[in-house]
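*Asks:* The sequence and its predicted three-dimensional model are supplied below.
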Amino acid sequence: MISKLQPAKGILLFFLSLLFTATLAQAVDKDISQPVPTLSPNLQQAIASVHVVQLLSRSHYRKIPLDQSNMEKVFDRYLDRLDPNRSFFLQSDIQEFEPYRKKLGDSLKSGDLNPAFSIFNRYRERAEERARFMLAQLDSGIKDLNLKKNEVLIIERKEEPWLLNKKAQQDLWSKQFKDSVLSQKLNNKTDEEIISQLRRRNSNLLRRLHQSKSEDAFQTYINAFAGIYDPHTQYFSPQTAENFDINMSLSLEGIGAVLSAEDEYTKVVSVVAGGPAEKAGQLKPGDKIVSVGQGKKGELEDVVGMRLDDVVKLIRGAKHTLVRLEIIPGSSKDSSTRVYEIVRDRVKLEEQDASSKIIEVPMNGKTGRIGVIELPTFYIDFKAAQSGDPDYKSTTRDVRRLLDKLKKEKVDGLVIDLRGNGGGSLQEANELTGLFIDKGPTVVVRNNRGRSERQEDPDSDQLYDGPMVVMIDRLSASASEIFAGAMQDYGRALIVGSQSYGKGTVQSIQPLNHGQLKLTLAKFYRVSGQSTQNRGVIPDIIFPSLYDGRDIGEDTLPDALPWDNIAPASFRPYADFSPYLPGLQKKHEYRTHKNADFVYLHEMKDYFEHYENQTKVSLNQERRQLELQTMRSQRLAIENRLRKSRGQALLNNLDELEEINNQELEQKKKDKEPDAFLQEAGVILTDMVKATNNKQLFTRRSD
């Protein structure tokens, strides 16, 4: 099921490509010894560019004048998309492009794509020079490479000046070459293995450059323009649009992961609930895939520099077959790799269904029984519903059934777990809210003309009126934020966890003469008048999060629409928890101050922030090895402190961590054991019941 509400970052196609069985044409293997051919625009692209300009100017939620300052922003965004780490373009290239900066507005309006293609072709020329430089270095061998000098490589170059000249360019490339070799050495590769892998990697880069099409240049350029409106507005080329349409058939097969291209790497953005990758429990957002192997013994094929759709073809395959992914963990800057095994399978939609369980927590000197409903996504079978099928599946129907079951079990309270829930159907967010209130608005949608429309609770039944907690995290987005925001505004539930994603916009696909355009048409507002956009939902009780300070969330995206508010809707709250929050917060902090799982999370958060914020790495092998050993020993100490607190066997080294963690994760799933944060949410709920004595949860406050 595809949702307009999910926090896409221009990567939906590749999520679908992994999941679905759409056929991708085999790329023709070009003679990479020849120079990379020049690309030129065509008439269809020129017409499409004019249509995109007109459609965005007329229909986008954000009204942007096509003035000089915005056109200069397009120019800068385009360069950033092509060379985000400033490793290719020379200062002289930028000076040569400078006249285009002032022409882009008129060029866009008239459909003149020559400036954009001129820049794109120069980028390919520089990228080709770099790949051939690296291959020449490999031809000279790496035996005499000096890895004893106290050199450093700046790895985060987004704020660095453009390369001054050819000498500065080759100095940088030489350091990047040393870094590549050193990273492989630290992974215990022999010189022969290093040369072989890096030769394949740079040959792949050349091959990708030869396989570039004019559509690649056009799509990159048009998306640089579309991106100044907001990060969810995106142009789809005809092939992308065709695959999107094919993928709507929901023939799900693969590993279930959201991928994007970032520089030369294929990056994991998220894993799909219920999919093989999520079940394996290893692949994480931020991981970079460096090679792919088929089966237990198939050779790991290097995919750095490979086109994203070609990487997808290697990862995708028949169900029940095994694929091996060699990855650089996103949580680490040590360049060491891990190899994960994932069995491909059909992504079963029913495994994304709502589910329930009962956990036991201390309550007034006794054992309280708390019902938990886990909700991975907001889903509905639109086709079955529209055809009149009385048994069509939906989130609200399933939660209604689970609530009836939990009420019969006489639970003392309810936790709705929305962690990792990226959204889904707006209709379901509205109807689910209605299960917990008797009447009133649930969300306000404001369109691109400034008109607001309220969504209302569709019935007057309040299926559950007992005490509630809603859990969210940084990956809870869109429909999750609508529901959590409504529960907070109505005083129907305490919200616990971490700040949510902050995607409060609605997109629609519009056809063009050449491809499609996804553009933002509307914005969500809570009944209190606050937007969910950019800021998300702020919990009443905040838990530590590994996502804090990392590049996850709407507020980390360039040109995201801002947070704002409108006049509140007319609604009657049930409770005001604000007088009780200081006491609840104090008890929570007292409990978790020495709670091993919370201490572990705080330590891991500090660990990641320290190492992920590094902008330089040493090119001295001895020093780099020492830094790596220090990192790994710190991580091992953190892991062993947690294991000691649990009475588990201590690890001798980090290599044991993945396998042991996965075994323990599988056992927890079988035992349906709640994690420490869900358990704490249950205890907070019992604190709330005791503090409020339940009275305010059953009676509406008067206006």
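*Replies:* It's in.
*Asks:* Please make it C-alpha for all contacts and neighbour counts, starting now.
*Replies:* Will do.
*Asks:* Would you agree residue 203 is in contact with residue 134?
*Replies:* No - assessed by C-alpha atoms under 8 Å, residue 203 is found out of contact with residue 134, at 9.6 Å.
*Asks:* another one to put next to it:
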Amino acid sequence: MINFCRNVVVKCAINFCAVFLVATTALAIPSTDATIAFNSEQSKTAIDIISKLGNRHYSSQSFDDQLSSSFFDNYLKRLDGNKSFFMQADIEAFEPYRYRLDNTLLKGDLEPGYIIFNRYQQRLIERLSGIVENLPEMVASMDFTLDEELELERKDDPWPLNTEQADNLWRKIIKSRVVSLRIAEKPEEEIVPLLQKRYQNQLNRVMQSNSEDAFQVYINSMTALYDPHTNYLSPTTSENFNINMSLSLEGIGAVLQTEDEFTKVVRLVHSGPADKEGQLQPSDKIVGVAQGDNEFTDVIGMRLDEVVQLIRGKKGSRVQLQVIPVSAKTEDEHSVIDIIRDTVKLEEQSAKSEILEIYHDEQLFKLGIIDIPAFYIDFEAMRKGDPNYKSTTRDVSKLLKDLIADGVDGIIIDLRENGGGSLQEANQLTGLFIEQGPTVQIRHSSKQIYRDGKRTSSSYYTGPLAVLINRLSASASEIFAGAIQDYQRGVIVGTQSFGKGTVQSLTALEQGQLKITESKFYRISGESTQHRGVVPDVAFPAIYDKQKVGESSLDNALAWDTINPIRHRKYFDIPAVIPALIAKHEQRMETDPDFIFLKDQLQVMEENRKITSLSLNEETRRALQLSIEGKALAIENKRRIAKGLEPLDDLETDESESAADANTADTADTAASASDAEDEDKEIGPLLTETGHILLDSLTVYQVDKVAATTKR
């Protein structure tokens, strides 16, 4: 089955609270025996953080009563976002702190935060202890024929008024868990022990919480109000951050974060083990980890650092992940992914090229495709004077020359899933496609604006060019794509990019580090890439859910804005042909099986977003699951029949075989005959193929016949 859109998503996971990240978020107004307290180093660190935010952060916010109120709300949200642990009486007891957090924190007084944290700790211990003790009786008394429902998100609901309301909420939460396990065909006798073990593990971790856990969640509830990329890194977190940045860690090549009680995949490292395996996707939720063929360890509610330690391992060893796919409609859907751990190598991050032979308007063309997974440079080798040091620009320059020598009719730069990297390389890569000029503007918090780009005139590729982007194209990718668009140097195709247009730096603190947003990127047109990203000239259906992926999905993301543009050359009148390109693209899409398939999936996604509650009636829930599977099978078979493939009896058919079938027919509509289609490169999918058609539709604007002779000085 073609893996276009695994994110046909509805938020059906039960959002308890970030037990694992918050790790112990209890509070101590009625003090417990294990009250957590802050220390003098944390007080000094808090004062230092406030000072640096005030002096260096791009937004220049005042730490006043208004920010204090937002800080108060955000802290409660981080501790108990689903409003399932605190009671209304707790919130009323905390309310006097609402406009005092600014004054206390400026003095290094962390007491309000620790009081709230300890109360939360207390509520967690009370609730989890009660569940572990009473779970067998609770499950035994459940009636799965009753027509009752569980709300999927309670963030807009009030906190429970009393113990009776809280107990009823948790009865429904646990009942939903039991229904999920029954639908997953878990043996009845194993359900209670599994849930008891899960909640006991959470309770054990809560009991291990320490002052640094409380400090980190409290301070980051405040730093997040400045923007989502500004945060405090504890000494342990700093160590993990530095390991990840070096790309030297042996593991699966995935960046993870916590979301409620789940560990969520943020992104995959290009050419890393998980990326190569091909099943794990951004926004998938990891619920279990197994070493080799051993039994799965349930990681729901586990601290992020503990989950990471389970996933990391020796190169060549095998790890299994049990995940709730981003495409899952309910948390009843699980899949198991097998990954062999490895080290991500620089050469595997390198740009690569291939040639697409494509029939367009009854004529055969050759297009060069350059896939750029990241903007990389080997700074150490460059400093040592190594003449063969690796960089994105050096590698692409060589690939470009080879493609031109092969007589291609145009170039496609594929930036999908390229999360950025070296700003220097983004600037220099743009220089391969323009004669001279600026590439980006960088506005510092001091209001000073710096400009960077290609300073001297030199040879460059002048032929037809298209840049393919998607929602995971970010940062340096957006600078390159934005510059190509502003110079009207090529056609931008795909979906709106991520919108990461800010620059962070690391600064040392009394303990740990502060990652702080100090600057913002702007295009030469004066438009920021922040929040909005790059909007393509010709848009494809959005595979990734904007509500879950992208800068605009993050709380307190800095806004899009503009500064003065820079005078710059416009190479071709590309805007003049965009309407015609869109019309021809849409005409092809009306009959293209793969794009029809994608649109059908996106329609289902929109329908699922409207689901706000989940039935606790087992028969109703099973019917929902069958309906979901039936829709998915119908959509897949509609695509297969249109492509001349045999329909499937069920979705358990080997997906690799199905994907191979899909790729075999990816470009069949462009070929003159079936035999021509069989000769197509099987690795080139429908999105790249359609980008090729769009590029060929635009040839007239370049006024060239072939690319082979289109470099000049």
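*Replies:* Structure's in. What do you need? Keep in mind it's a predicted model, so treat the numbers as computed, not measured.
*Asks:* Next, the TM-score between them, please.
*Replies:* Once superposed, the chains reach a TM-score of 0.91 (TM-score structural alignment, normalised by the length of the first structure), with 666 aligned residues with a C-alpha RMSD of 2.2 Å.
*Asks:* show me what contacts residue 37 of the second structure?
*Replies:* 111, 114, 211 (C-alpha atoms under 8 Å, 6 or more residues apart in numbering).
*Asks:* With distance to residue 640 of the second structure, neighbour count and secondary structure as added columns, please give those residues in JSON lines.
*Replies:* Converted to JSON lines, the contacts of residue 37 of the second structure look like this (distance: C-alpha to C-alpha, whole Å; neighbours: other C-alpha atoms under 10 Å; DSSP: H, G, I helix; E, B strand; the rest coil):
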{"residue": "111", "distance to residue 640 of the second structure": "62", "neighbour count": "14", "secondary structure": "helix"}
{"residue": "114", "distance to residue 640 of the second structure": "58", "neighbour count": "24", "secondary structure": "helix"}
{"residue": "211", "distance to residue 640 of the second structure": "57", "neighbour count": "16", "secondary structure": "helix"}
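*Asks:* With distance to residue 122 of the second structure added, can I get the residues you listed in a markdown table?
*Replies:* A markdown table is the format used below for those (distance: C-alpha to C-alpha, whole Å):
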| residue | distance to residue 122 of the second structure |
| --- | --- |
| 111 | 16 |
| 114 | 12 |
| 211 | 15 |
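*Asks:* all helices in the stretch 451-600 of the second structure, in order from the N-terminus.
*Replies:* All helices of the stretch 451-600 of the second structure, identified by DSSP state H, counting those that start in this stretch, fall at 476-486, 574-589, 593-609.
*Asks:* and those helices, which is most packed in?
*Replies:* helix 476-486 (a mean of 27; mean count of other C-alpha atoms under 10 Å).
*Asks:* and that helix, which stretch of the first structure?
*Replies:* Aligned using TM-score structural alignment, helix 476-486 of the second structure spans residues 479-489 in the first structure.
*Asks:* before we move on, the earlier item: in JSON lines: the helices of the stretch 451-600 of the second structure, plus distance to residue 468 of the second structure.
*Replies:* As requested, the helices of the stretch 451-600 of the second structure are exported to JSON lines (distance: least, C-alpha to C-alpha, whole Å):
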{"stretch": "helix 476-486", "distance to residue 468 of the second structure": "9"}
{"stretch": "helix 574-589", "distance to residue 468 of the second structure": "14"}
{"stretch": "helix 593-609", "distance to residue 468 of the second structure": "16"}
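*Asks:* Select, out of those, the one closest to residue 704 of the second structure.
*Replies:* helix 574-589 (14.4 Å; C-alpha to C-alpha).
*Asks:* which residues in the first structure does that closest one align to?
*Replies:* Under TM-score structural alignment, the match for helix 574-589 of the second structure is residues 577-592.
*Asks:* Give me the nearest residue to the most centrally placed residue in the first structure, chain neighbours excluded.
*Replies:* The centroid of the first structure falls nearest to residue 269 when counting by C-alpha atoms, centre = their mean (4.0 Å). Once flanking residues are discounted, residue 269 of the first structure sits nearest to residue 285: 4.7 Å by C-alpha to C-alpha, 6 or more residues apart in numbering.
*Asks:* what's the counterpart of residue 652 of the second structure in the first structure?
*Replies:* Matched to the first structure by TM-score structural alignment, residue 652 of the second structure sits across from residue 655.
*Asks:* Equivalent analysis for residue 137 of the second structure, please.
*Replies:* Taking TM-score structural alignment, residue 137 of the second structure has residue 140 as its aligned residue in the first structure.
*Asks:* Ok, residue 101 of the second structure next?
*Replies:* Counting by TM-score structural alignment, the partner of residue 101 of the second structure is residue 104.
*Asks:* in a strand, that's where that match is, yeah?
*Replies:* No - counting by DSSP: H, G, I helix; E, B strand; the rest coil, residue 104 of the first structure falls outside a strand, being helix.
*Asks:* and the closest residue to it other than its chain neighbours, how far is that from residue 116 of the first structure?
*Replies:* Once flanking residues are discounted, residue 104 of the first structure sits nearest to residue 71: 6.0 Å by C-alpha to C-alpha, 6+ apart. For residue 71 of the first structure, the distance to residue 116 of the first structure equals 13 Å [C-alpha to C-alpha, to the nearest Å].
*Asks:* Could you tell me which residues make contact with residue 421 of the first structure?
*Replies:* For residue 421 of the first structure, the contact set (C-alpha under 8 Å, 6+ apart) comprises 375, 376, 377, 378, 475, 476, 477, 480.
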